[in-house]
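*Asks:* sequence first, then the predicted structure:
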Amino acid sequence: MKTAMDLVAAAKAQVAEISVAQAEAAIRDADVLLDVREADEFAAGHIPGAVHASRGLLEFKLSGSPQLASRDLSFVIYCKTSGRAALAAAAMREMGYLKVQSIAGGFDAWAAAGKPVHKPELPAFE
């Protein structure tokens, strides 16, 4: 019986993972920067320019968004530490997306490296 970590390891074996150092250039060259974390994680802070589609709804969001229909689009995806992103990238490859890269270490590695993080401002109730 496979564990979640077995599935992540299998996904990482078939998906292109890039380092945080390579990520900035890859993001500039990508058509879509995709955050597959949960909505509350995204709201707490995300890589600037990222589009949110939680891992659990990813296939449905991709299928239901005409602007994401082209299988030639270039994607950079990330999650918290890279497990969900690897699973998402593997699923996207199965759907026929040809250019999908995942950030090794995910958002945590990005933030730890001092890279920019967008944190939406909440309204002040004064």
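*Replies:* Nice, thanks for sending it over.

*Asks:* C-alpha only now, for contacts and for neighbours.
*Replies:* Fine.

*Asks:* report the buried residues of stretch 70-77.
*Replies:* Going by neighbour count (16 or more other CA atoms under 10 Å), the buried part of stretch 70-77 is 74, 75, 76, 77.

*Asks:* touching, residue 16 and residue 104? I think so.
*Replies:* No - in this structure residue 16 lies outside contact range of residue 104 using CA atoms under 8 Å: 9.3 Å.

*Asks:* and the helix or strand hosting residue 6, what does it pack onto?
*Replies:* Element membership for residue 6 (DSSP states H and E) is helix 4-14. Contacts defined by 3 or more CA pairs under 8 Å, 6 or more residues apart in numbering; DSSP states H and E place helix 4-14 against helix 83-94.

*Asks:* structure B:
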Amino acid sequence: MSKEPEHPLGIDELLERVREGLERIGPREAFAATADGALLVDIRYAALRDRDGLIPGALVVERNELEWRLDPQGSHRAPEATSHDLHVVIICNEGYASSLAAASLKQLGLHRATDLVGGFQAWRSAGLPVQAPAA
């Protein structure tokens, strides 16, 4: 039987700890990383993608499918999930859920997984390419 921790982590503390293990990058760094083969992965839910648009070239993966789609050894992996050495940049709406998702991918052995500081909103604010939502 496992013993419960004396002081359970709150989400803010968990997020802080998770981010200590990530080399988070900003929008312009993420954009430049794609030229070197980085894979941008958009985990925003459909309503946000429909409202705000998409990052051209980003792989869209629902958060609840992320680990299955990006595990290079998984039977349900995306074609882009070719190696544990893949540089993956997770993008959520504002850069919170993406940190937790990137940490989860690191646990699967994707040692170069990280996330975008400020998420999609920071990308758009930086004036980087966004594909308009479908009408």
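*Replies:* Okay, I see it. A quick note: this is a predicted structure, and the numbers were derived from the prediction, not measured.

*Asks:* which one of residue 16 and residue 104 of structure 1 is surrounded by more residues?
*Replies:* residue 104 (27 against 17; other CA atoms under 10 Å).

*Asks:* isn't the more buried one right up against residue 82?
*Replies:* Yes - if you go by CA under 8 Å, residue 104 of structure 1 and residue 82 touch, sitting 5.7 Å apart.

*Asks:* what do these two both touch?
*Replies:* By CA atoms under 8 Å, 6 or more residues apart in numbering, residue 104 of structure 1 and residue 82 have no common neighbours.

*Asks:* tell me who's in contact with the alignment partner in structure 2 of residue 113 of structure 1.
*Replies:* Applying TM-score structural alignment, one finds that residue 113 of structure 1 aligns to residue 126 in structure 2. Residue 126 of structure 2 is in contact with 27, 28, counting by CA under 8 Å, 6+ apart.

*Asks:* what's the distance between residue 126 of structure 2 and residue 120 of structure 2?
*Replies:* Distance of residue 126 of structure 2 to residue 120 of structure 2, computed by CA to CA, to the nearest Å: 10 Å.

*Asks:* secondary structure class for the residue most central in space within structure 2?
*Replies:* For structure 2, the residue nearest the mean C-alpha position is residue 90 (1.5 Å; CA atoms, centre = their mean). With DSSP: H, G, I helix; E, B strand; the rest coil as the basis, residue 90 of structure 2 sits in strand.

*Asks:* tell me the spacing between it and residue 59 of structure 2.
*Replies:* According to CA to CA, residue 90 of structure 2 stands 10 Å off from residue 59 of structure 2.

*Asks:* distance check, whatever residue of structure 2 lines up with residue 92 of structure 1 against residue 36 of structure 2.
*Replies:* Matched by TM-score structural alignment, residue 92 of structure 1 corresponds to residue 105 in structure 2. Using CA to CA, one gets 20 Å for the distance from residue 105 of structure 2 to residue 36 of structure 2.
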